[in-house]
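> Based on what follows, work out the 3D shape:
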Amino acid sequence: MSHTSLSGMGVSPGIAIGKPVIHESLPISTVRIGLPLAEVEAEVARFRDAVATAVEGMRENQQRATRQMGAEYAGIFEAHQLIASDPTFLEPVEDIIRSQQVNAEWALDSVVANFVKRFEALPDAHLADRKLDVLDVATQILKALHGFDLGELRALDHPVILVASDLSPSTTVQLPLDKVLGFVLEMGGPTAHTTIIARSLGIPVVVGAHGVCQLAQHAQEVALDAFEGRIVFDPNPAEISEFQSRQREHREQQAQLLQMRTLPTVTRDGQPMELMANIDLTDEVKTAVDWNVVGIGLYRSEFLYMKLSPNLPSEEDHLAVYRDLVERMEGRPVTIRTFDLGGKKLAREVIGATEANPVLGLRGIRLCFSQPEFFRTQLRALLRVAGEYPTGRVRIMFPLISGIEEFRVARLLVRRLCAELRQEGRSAPDGIPLGAMVEVPSSAVMAEDLARETDFLSIGTNDLIQYSLAVDRSNEQVAHLYRPTSPAVLRMIAGVRAAGDAAGVPVTICGEMAADPLMVPLLVGLGLRSFSMNPQAVPVVRALIRQLSYRDSVQMARQALGMVTSREVEEFLLERLAIVLAKTKIRV
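Sure thing, here's the model as predicted:
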């Protein structure tokens, strides 16, 4: 093995070998400079000029992103412009300049620090990452104040692996991305904008690689495996051969999987399964359709709020996105989850909003009820779109349902809004499937009763594991305790599936477990028939299911349910599935 290697988390799959280029995103230091009263208004004007310059740069980024990735990804930079034009962001800066008689850099830094603190208090990873948008906007304004430029990164003339502590979307979109073989970042996450951009372009990304900038300084070559989150510096010939072999294997596997896209998703002994897609952006629908999914099992509508932040989406904004989504799916059903923002959300709502324990606070359906105008606007748009299509083409799913009462209230609101729309002469469905996400232990325990009230259930495994095991997987000190193989979790899943069967209600498994090659055979054995996942995981799961025996999977699940530790279950699955995983060349 090489003398130096590093591990991180792969968030955009792929393998790359190339020369590393380090992008040092050095912080722009700010010092406090007192100003005489006579110079204060001139400093406010300097700040406004810098904002205008930064906004113009954001417009250029938006145009560049539209050309490279499409209009929806370019929406990131439209959101940056909205932040940079938002009075709740700008006015506090000018107030500090005037009241404290200080320079614009110091005032901006003070306001941004307050924004970041608010965002970091939020429990949801999507929302916590939004602090990066504020930091990105602030950095662009600071650069305008100082006259900084991106420099030589724009002039890359040969393929490289870009190494950085972090990478803002505004920097990413200005890069010659056709010359970037992969990204290795010390920070970042699966929901960061830069990750989303890279994934859309098929560029491998590893994040959480602490210390990579220092190690890459002396390396002439880097080998990157974004499947396993592995980075090797100055790989020896044997390691280069290994990575190249994996590259070829990946290309060959993709070609084979593409040939299977029209084949039915069915076990060897004839048990059919449904594969659906989890979608953040409507541009991802093309990948889902290309891989022949039967529908969208989860559209995370909160991305629309993030895209338009700090403004709130109007009913027409919602309507346009949902209609586009349904049309792109070409007759297949679309399940849209109402906003699951994880706490108070956008700029105007975040300011002044803190919770002692936000993970157990105002999120999911609770936030919907606490912000009735948000909820009403979204539901009206959903119902108007549903009324334009045959029943079942649009389905509404409510997040983080913890009891029957919450679902009943949401259902009653839907019925009232349907009547309201008809009175206005607008389209409204005669009936629309309403479902609940089972994400907390209370809803899993009450699944039998919940199933009798709903049209469908979706098991959100990410939160169900987190809440059941009392583990925050973003906390490095306890992340190792986040175990999908926990017997407690498996028994809850089995119970929810049985409750759905008893009520004649379909149950979908949604979350990372649905795409985990080690867990899929077990879930099949537990009786799950519907799986919803990232579109890029669909072909791998289809190939795996086609190699499974349903009868053997049921027997395996029965044995696993009798075990009492996560380790027992994991070792049992690895042993039982070794041949199938080897045959399909799927790594776990």
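> rest of the way, CA atoms for contacts and neighbours
OK.
> for Asn165, what are its contacts?
Wrong residue type there; residue 165 is Ser, not Asn. His23, Glu24, Ser25, Leu185, Glu186, Met187, Val212, Cys213 (C-alpha atoms under 8 Å, 6 or more residues apart in numbering).
> tally of neighbours for the fourth one?
Leu185 has 24 neighbours, counted by other C-alpha atoms under 10 Å.
> mind listing what it touches?
Per C-alpha under 8 Å, 6+ apart, neighbours of Leu185: Val163, Ala164, Ser165, Asp166, Leu167, Val205, Val206, Val207, Gly208, Ala209, His210, Val212.
> And it, how far from Ala192?
Here Leu185 is placed at a distance of 12 Å from Ala192 (C-alpha to C-alpha, to the nearest Å).
> which one of the contacts of Leu185 sits closest to Ser309?
Closest to Ser309 out of the contacts of Leu185 is Leu167 (20.4 Å), distances taken as C-alpha to C-alpha.
> helix or strand for the nearest residue to the closest one once chain neighbours are set aside, which one?
Counting by C-alpha to C-alpha, 6 or more residues apart in numbering, Leu167 lies nearest to Thr194, which is 6.8 Å off, once chain neighbours are set aside. Using DSSP states H and E, Thr194 falls within helix 193-201.
> Give me the buried positions along that helix.
His193, Thr194, Thr195, Ile196, Ile197, Ala198, Arg199, Ser200 (16 or more other C-alpha atoms under 10 Å).
> After that helix, which helix or strand is next? Please name it.
Next along the chain from helix 193-201, counting by DSSP H and E, comes strand 205-207.
> Could you also give me the structure for this next sequence, so I can compare it with the first?
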Amino acid sequence: MSIQMFGQPVSRGVAIGRAVLVASSRVDVAHYFIDAAHAPAEVARLRHARDTVVQEITTLKADLPPEAPPELAALLDVHLMLLNDPMLTDATRHWIEVRHYNAEWAMTAQTDVLVRQFDEMDDDYLRERKADIEQVAERVLRALAKEESLLPQVSHSRDQDGGDPLVLVANDIAPADMLQFKGSVFKGFVTDVGGRTSHTAIVARSMDIPAVVGAREASRLVRQDDWLIIDGDAGVVVVNPTPIVLEEYRFRQRQSELERARLHRLRHMPSVTLDGQPVELLANIELPGDAANALEAGAVGVGLFRSEFLFMNRNGELPDEDEQFEAYRAAVLAMSGLPVTIRTVDIGADKPLDRMAVHELRHEHALNPALGLRAIRWSLSEPAMFRQQLRAILRASAYGKVRVLIPMVAHRSEILATLDALERARQQLQDAGIPFTDVELGAMIEIPAAAMTMPLLLQHFDFVSIGTNDLIQYTLAIDRADEAVAHLYDPWHPAVLQLIANVIAMANGAGKSVSVCGEMAGDVAFTDLLLGMGLRSLSMHPSQLSSVKQRVLRADTARLAKEVGPALASADPAATWLAMNERWAQRSRSA
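Next up is the predicted model:
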């Protein structure tokens, strides 16, 4: 039966493929594909883990005291029976040998299949037995966790037989886990939770694959290997579509691919408006390897290197100075002399470190992580770590043009502490005879307090970059990762636009460079408006560069500047801006 689900569209395009479920589990496990040659070794890992659990339960049963209730022994017998049941053991091995899942993923996938079967049983007693399946699976997963796999992870976008493309379905995917899937080239993904500007959505756009988040029941309603259509334009997920619907979406998919190919031809054209205004189009990257994609897409530099992704998915072991230096240097060298702006670590809120990491317990249990110890606040609370990162960045500056960007800065005390930390890092390198060059220091404008105290920031910083995602979140008091209030997250809100316009005007007036590096930069709906405000630098995901460049090439900034004032003064800026541009388009057509 075909069904439709609705969520938030976060990455445009159409994806069609078979569902791959990342099943939820109380045990956090890795999900990745293995090389076919290593399937026997992975099956052996699974078998060893199962045998370990069998031995544990057998020992527990043998050591039961005489006064133990007989039901306990019976329960242990049920768990032993399940561990030897082909529905669990053989089927789990099938996921490894045929689909090339790692052992942990195979176990969670088969557990999900069995739990669904139990849910559909009419008998209440049998239906409740799914808890036994989950408990047994959790024991096996814990056993697997004690012997970390050293097998290489590989990339697949199709089934083992080379037939059907794959799409990912999950309750949620952490940003760091998204990066693990980055090389897998899944054709698209859908999650139960999340919002348009959650970091999971942002990484999806950087992967340039169609995605829908906040689909509520997707991971419960979709089954392994169901055919799915993910409409990243409308936020619709179609499960097991009819042939007519499938053909319609295949046509849309072909049209989208043709449009992308046409836009791709613009990538190396100079980005200049109709009235001769050059506009700097930069790229946002998460890892050094993304720099090559940025160059290929036509970026003239990196406007935002999110260094926090070097700190995540590491089981609490933070990268040392040399490891960070090598990563930053790799990105700088890959950009071949073009500028690279490295943001200091922005940990917190929807980008937590692993549970064992420093300070994790402190902010994991915070009442509101978005307002807690994150970004520059966390860095300043760990001065040794912060200076270590600054030294690594400064060392990389010896290999190209590097700029440092400080996230979430708002207080004079934070500015002075940051300047002091940077000076100490410089002095330490100088004393050690390690080469570095001067770097420009910038502030991210993502808190209303920062936007309203621009004169203070401009005294101390060389440039500013507007992080629209957090600026909107904090201005409107909206948790951007919470789909329950996603409809209130409004980039067109008059307060948001007025703050952005004021920041751009004040930076331009002071002769300091200003850019936008949030999601608004890559949204063509805002390109003309930002240009009309006086912005001449935008940083976005490489996949969005060509679309934005097309708008830049067609823009007349002199005309746009005249229309910004009425739009900002309006109670409904979006409607006012749209109406003014439609009238201009009509006049152009009649002329």
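> returning to that earlier point: ok, the residue nearest to Leu167 of the first structure - contacts?
Leu167, Ser168, Pro169, Thr172.
> and what of His146 of the first structure?
Listed by C-alpha under 8 Å, 6+ apart, the contact set of His146 of the first structure is empty.
> before we move on, what about Pro204 of the first structure?
Pro204 of the first structure is in contact with 10-16, 181-183, 198, 224-226, counting by C-alpha under 8 Å, 6+ apart.
> Likewise for Gly403 of the first structure?
Residues in contact with Gly403 of the first structure, defined by C-alpha under 8 Å, 6+ apart, are Ser442, Ser443, Met446, Leu450.
> How many residues are close by the aligned residue in the second structure for the last one?
In the second structure, the position corresponding to Leu450 of the first structure is occupied by Leu457, as judged by TM-score structural alignment. If you count neighbours by other C-alpha under 10 Å, Leu457 of the second structure ends up with 24.
> and if you look at the one 4 residues further on?
If you count neighbours by other C-alpha under 10 Å, Phe461 of the second structure ends up with 17.
> Of the contacts of Pro204 of the first structure, which belong to helices?
Ala198 (DSSP state H).
> how about Gln117 of the second structure, what's its partner in the first structure?
Counting by TM-score structural alignment, Gln117 of the second structure has no partner.
> Gln117 of the second structure: helix or strand, and which one exactly?
Using DSSP H and E, Gln117 of the second structure sits in helix 103-119.
> Report the distance from that helix to the chain centre.
26 Å (C-alpha atoms, centre = their mean, to the nearest Å).
> ok, now stretch 382-400 of the first structure?
Centroid separation between stretch 382-400 of the first structure and its chain, computed with C-alpha atoms, centre = their mean, is 22 Å.
> hang on, isn't Arg59 of the first structure packed against His80?
No - using C-alpha atoms under 8 Å, Arg59 of the first structure is not in contact with His80, being 9.2 Å away.
> Of those two, give the one with the bigger neighbour count.
When Arg59 of the first structure and His80 are compared for neighbours, His80 comes out ahead with 27 against 16, by other C-alpha under 10 Å.
> Could you tell me which residues make contact with that one?
Residues counted as contacts of His80 of the first structure (C-alpha under 8 Å, 6+ apart) are Met58, Asp133, Val134, Val137.
> ok, the last one - contacts?
Taking C-alpha under 8 Å, 6+ apart as the contact definition, Val137 of the first structure lies against Ala54, His80, Ile83, Ala84.
> follow-up on the earlier one: can you lay out the contacts of Leu185 of the first structure as a markdown table showing distance to Leu518 of the first structure?
Below are the contacts of Leu185 of the first structure laid out as a markdown table (distance: C-alpha to C-alpha, whole Å):
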| residue | distance to Leu518 of the first structure |
| --- | --- |
| Val163 | 31 |
| Ala164 | 32 |
| Ser165 | 32 |
| Asp166 | 32 |
| Leu167 | 32 |
| Val205 | 23 |
| Val206 | 22 |
| Val207 | 23 |
| Gly208 | 24 |
| Ala209 | 25 |
| His210 | 28 |
| Val212 | 30 |
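> Kindly indicate which of these lies nearest Glu91 of the first structure.
Leu167 (27.5 Å).
> What distance do you get for the closest one to Pro92 of the first structure?
Leu167 of the first structure sits 27 Å away from Pro92 of the first structure, going by C-alpha to C-alpha.
> Neighbours of Ser588 of the second structure, how many?
9.
> repeat for Thr242 of the second structure
Count around Thr242 of the second structure with other C-alpha under 10 Å applied: 12.
> correct me, but it touches Ser2?
Yes - assessed by C-alpha under 8 Å, Thr242 of the second structure is found in contact with Ser2 at 6.7 Å.
> for the second structure, longest helix please?
helix 39-62.
> which residues of the stretch 201-350 of the second structure fall in strands?
Counting by DSSP state E, counting those that start in this stretch, the segments of the stretch 201-350 of the second structure that form strands are 211-213, 227-231, 236-239, 280-285, 302-306, 340-343.
> Output these in TSV, with mean neighbour count and distance to Ala484 of the second structure appended to each entry.
As requested, the strands of the stretch 201-350 of the second structure are exported to TSV (neighbours: other C-alpha atoms under 10 Å; distance: least, C-alpha to C-alpha, whole Å):
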stretch	mean neighbour count	distance to Ala484 of the second structure
strand 211-213	33	12
strand 227-231	27	21
strand 236-239	23	17
strand 280-285	27	28
strand 302-306	25	27
strand 340-343	26	30
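> Output these in TSV; the columns should cover distance to Ala417 of the second structure.
Output for the strands of the stretch 201-350 of the second structure, formatted as TSV (distance: least, C-alpha to C-alpha, whole Å):
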stretch	distance to Ala417 of the second structure
strand 211-213	39
strand 227-231	47
strand 236-239	47
strand 280-285	27
strand 302-306	21
strand 340-343	16
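> out of the ones you listed, nearest to Tyr101 of the second structure?
Among these, strand 227-231 sits nearest to Tyr101 of the second structure (C-alpha to C-alpha), with 19.1 Å.
> Brilliant, that's me finished.
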